[in-house]
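**Q** Kindly return the folded structure for what I paste below:
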Amino acid sequence: MQAAAETPESVDLAALVADPYTAYARLRDAGPVHRITTPDGLSAWVVTGYDDVRQLLADPRMSLSKRNARPGGYRGLALPPALDANLLNLDPPDHTRLRSLVTKAFTARRIADLRDPIQRIADRLLDASIPRGHADLIADYAAPLPIAVICELLGIPETDRGDFRGWTDALIAPDPARPSAAKEAVGNMLRFLHQLIAHKRTRHADDLLSTLVEVRDGGDRLTEDELTSLVFLILSAGYENVVHLIGNGTLALLEHPDQLRTLREKPERLEGAVEELARFDGPAPLAIRRFPVEDVTVGGVTIPAGETVLLSIASANHDPRRIPQPQRLDLERERSASGHLTFGQGIHYCLGAPLARLEVTIALDTLLRRLPHLALGVPRERLRWRPTIRARGLLALPVTF
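**A** Here you go, the predicted structure:
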């Protein structure tokens, strides 16, 4: 058994942003677990192999609660309790209680009822771009679509959506040149959510937010902070992951014309293709940080309790010991052949995965049907990615059609 490494390795931000799969492959080949210093100065452990990542995602010893971080160790974005008391920061039994309440409101019927609205939103967005013959597929399609869908699900009127995308972007990838932007975004988001919840209390409707407010006001097991945090999580996660899945998936298809041609010829394979696209270039290279409640041994290396652990979804999804030829995009790959971890594993498996799959399937189907001559509008090397190792998404995706 190896002791903890004394000198952390530094992480090359540029390499992880530009080509995370090559960078993680080097780490994976060098060993199953590494002690690193991230670009923001955080000391953490990164786990790279598929089997280890899958096991630790579901390991009850890997806490999500920041109360189990060692003193002075974890330095994440400081959120007020009204935004912090969400499923990504909780362990059982609180996590079990909240997830049970949300699952009851986040029903399969409610998701299925969104199919037609999602299709209308996708068509409306393309209707605005088609006459121009070109677009930024992120700003004009991939980003506004999930915002509109989540707001439809929650029952947020279009006039009340405010500057939600800007606030979320400031939280996802803070601008080093504007250190106060993230703090301002937190304040704006909190005010927005408080006003929104107050509005739903006076105008109840058949939507998810009204249902959650009803659970809270029924005197049951949902506090006001938990209610606000749940809405924040649904809004932010439902936006961020889907916009990156649509953008990354579209780019992958454009860079693999043989696969794009196959999908056009066999549109019935689209749902399976979405799984391969999610594996090939998913939206979250790293799972939400964990804190072991006791010393944990991974690949012969002991990680002390309370340390920050980063489980690399990007590396696991490209581990050749589990996925044959992982660097190859194969839209006919059987889902069971990869068992990708993009949506997580265990009790923290993404609650919104069915909705995300539905949105991405409809978004890509609409693009393929309505834009038969879709092509990149700039050379590949001019594309820019979000400058963060915690999200994998394009800043813009210029296309012509």
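
**Q** From here on, just use CA atoms for contacts and neighbour counts.
**A** Will do.

**Q** secondary structure class for W45?
**A** Following DSSP: H, G, I helix; E, B strand; the rest coil, the label given to W45 is strand.

**Q** thought it was touching V309?
**A** Yes - in this structure W45 lies within contact range of V309 using CA atoms under 8 Å: 4.7 Å.

**Q** Proceed likewise with the subsequent sequence, for comparison:
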Amino acid sequence: MTLSLDPTPEVVDYPFNRPDNLELADEYAAIRQGPGLARVRLPFGEIGWLATRYADARTVLADPRFSRAESVTHDEPRMREGRQTGGILSVDPPDHTRLRVLVAKAFTVKRIEALRATVKALCQDLIDDAMADGAPTDIVDRFALPLPVQVICELLGVPTSDRPRFRAWSDAALSTTSMTADEYQASREEFRDYMRGLLAIKRETPTDDLMTALVAARDEGDKLTELELIDLCNGILVAGHETTASQIPNFVLYLLAQQGSWKRLHDEPELIPAAVEELMRLVPLGLGGGQARYATEDVVLGDVTVRAGEPVLVAIAAANRDPEVFDDPETFDLERGRTPHIGFGHGAHHCLGAALARLELQEALAALTRNFPDLAVTEVDWKTEMVVRGPKKMMITW
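**A** This is a model prediction of the structure:
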């Protein structure tokens, strides 16, 4: 790939990664070692910048000079025709702060840690059921998906039995298929109608869950609108299971490719938390950069001046391999120590469920390495046309 440092650099097609593996495309390192930013063209929307260096990524994600709310008034660069407007990911402080505070109490480290025994038991139950049926088994369907689905459904107050229904809407929300803007919006409205029905039930029969607490914040405190309430619950439901369900099999594949790593975690389970942090740093979940931030004034990033009104996408996976921050960044190192990766984002939009995701990933890896020291993958069927990468089916033996 040829890069230019002139005032009008060439525009390259994006994303670079392929959906059928976990590799990070070489183009990211070329950009990071060059100007740091590149002009990129996604399938839909306007041309934008792509930030690949760690320092630039943190600036775009946290500096108030970069706005998510501005995306609503622009033709945001994106992977699909339909646009995701509204919701907590499309606003800036103070509106973002107002919505986040309503949910944050349910996701504190202390509250999440109190769930560890429950999550550990659920992991073992799922594995016991799979082992009882014998090998081979699909680790996605039997373990990676039901684990976070059951946990987030219980926290939020959604019937786990509705999984097939909201799974379809979740897939549509993260899809990059040829679904038209109208079809995308129709799917979104169906999902909203489903959540309206659940919220009506919570109003009639309150229960001890996050959805009931949010209903009270809406009805008693008038702290959010009805649409904000609906979109917030839908966002939590999708984000609360999809990323973890994808990363569990991704982590298994990555570890098996690192000679001796799987056996070491079986023999030394105390290394599991460190392994999760390294895997979050090294395994690129997204097919490409995340949601664009718009510069509200001219900002210098690396060797490039981003003009006011221009969008910037952040390549988190490239930033997490920046040699200016991480020694020997391409190596999986269980002795790395503190890892300041941005796998869960950074700034105001840092992943609200990071503590929950960490717990689920830790307990999932602990259970899998403990029960399947000789685990082997026999078949992988990758997700396609999705903004996240990972197996939709992965058969294992033990």
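
**Q** Overlay them and tell me the TM-score.
**A** Superposed pair, TM-score by TM-score structural alignment, normalised by the length of structure 2: 0.89. Supporting alignment: 390 aligned residues with a CA RMSD of 2.5 Å.

**Q** For W45 and V309 of structure 1, indicate the residue with more neighbours.
**A** V309 (27 against 24; other CA atoms under 10 Å).

**Q** what's the counterpart of the more buried one in structure 2?
**A** V309 of structure 1 maps onto V312 in structure 2, with residues paired by TM-score structural alignment.

**Q** repeat for L254 of structure 1
**A** Here L254 of structure 1 is matched to L256 in structure 2, going by TM-score structural alignment.

**Q** residues near that match, how many?
**A** 15.

**Q** now swap in L145 of structure 1 and tell me
**A** 26.

**Q** List the contacts of it.
**A** L145 of structure 1 makes contacts with 118, 121-122, 125, 243, as judged by CA atoms under 8 Å, 6 or more residues apart in numbering.

**Q** What of I47 of structure 2?
**A** 11, 39-41, 77, 311.

**Q** Which of the three states applies to N234 of structure 2?
**A** Put simply, N234 of structure 2 is helix when judged by three-state DSSP.

**Q** corresponding residue for it in structure 1?
**A** Using TM-score structural alignment, N234 of structure 2 sits opposite F232 in structure 1.

**Q** One more: L102 of structure 2?
**A** In structure 1, L102 of structure 2 lands on L101 (TM-score structural alignment).

**Q** if I've got this straight, that match is in a helix?
**A** Yes - under three-state DSSP, L101 of structure 1 sits within a helix.

**Q** So it versus D94 of structure 1, what's the distance?
**A** 11 Å (CA to CA, to the nearest Å).

**Q** Between these two, tell me which one has more neighbours.
**A** Set side by side, L101 of structure 1 and D94 show more neighbours around L101, with 18 against 15, by other CA under 10 Å.

**Q** and the more buried one, what does it touch?
**A** By CA under 8 Å, 6+ apart, the contact set of L101 of structure 1 is V215.

**Q** what kind of secondary structure is the spatially most central residue of structure 1 in?
**A** In structure 1, the residue lying closest to the centroid (CA atoms, centre = their mean) is N241, at 3.4 Å. Counting by three-state DSSP, the backbone at N241 of structure 1 sits in helix.

**Q** so how many other residues sit close to the residue found closest to P284 of structure 2 once you drop the neighbours it is linked to in the chain?
**A** Nearest residue to P284 of structure 2 in three dimensions, chain neighbours excluded: A317, at 5.3 Å (CA to CA, 6 or more residues apart in numbering). A317 of structure 2: 26 surrounding residues under other CA under 10 Å.

**Q** Could you name the helices and strands sitting against the helix or strand containing A317 of structure 2?
**A** Using DSSP states H and E, A317 of structure 2 sits within helix 316-319. On a contact count with 3 or more CA pairs under 8 Å, 6 or more residues apart in numbering; DSSP states H and E, helix 316-319 of structure 2 meets helix 26-33, helix 54-62.

**Q** what sits up against it?
**A** 24, 28-29, 32, 52-55, 57, 281-284, 289, 342-343, 345.

**Q** hmm, back to that, in space, what's closest to the match of V309 of structure 1 - neighbours in sequence excluded?
**A** In this structure, V312 of structure 2 finds its nearest non-sequential neighbour in W49, 4.6 Å apart by CA to CA, 6+ apart.

**Q** Identify the residues contacting that neighbour.
**A** Counting by CA under 8 Å, 6+ apart, the residues that W49 of structure 2 touches are 37-40, 306, 310-313.

**Q** Take these and map them onto structure 1. Which survive?
**A** Checked against structure 1 using both residues aligned by TM-score structural alignment, their matches' CA atoms under 8 Å, those keep these contacts: 37-40, 306, 310-313.

**Q** Let me have the residues you listed in a markdown table, extended by distance to I230 of structure 2 and secondary structure.
**A** Below are the kept ones among the contacts of W49 of structure 2 laid out as a markdown table (distance: CA to CA, whole Å; DSSP: H, G, I helix; E, B strand; the rest coil):
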| residue | distance to I230 of structure 2 | secondary structure |
| --- | --- | --- |
| L37 | 37 | strand |
| A38 | 37 | strand |
| R39 | 36 | strand |
| V40 | 33 | strand |
| V306 | 35 | strand |
| E310 | 30 | coil |
| P311 | 28 | strand |
| V312 | 28 | strand |
| L313 | 27 | strand |
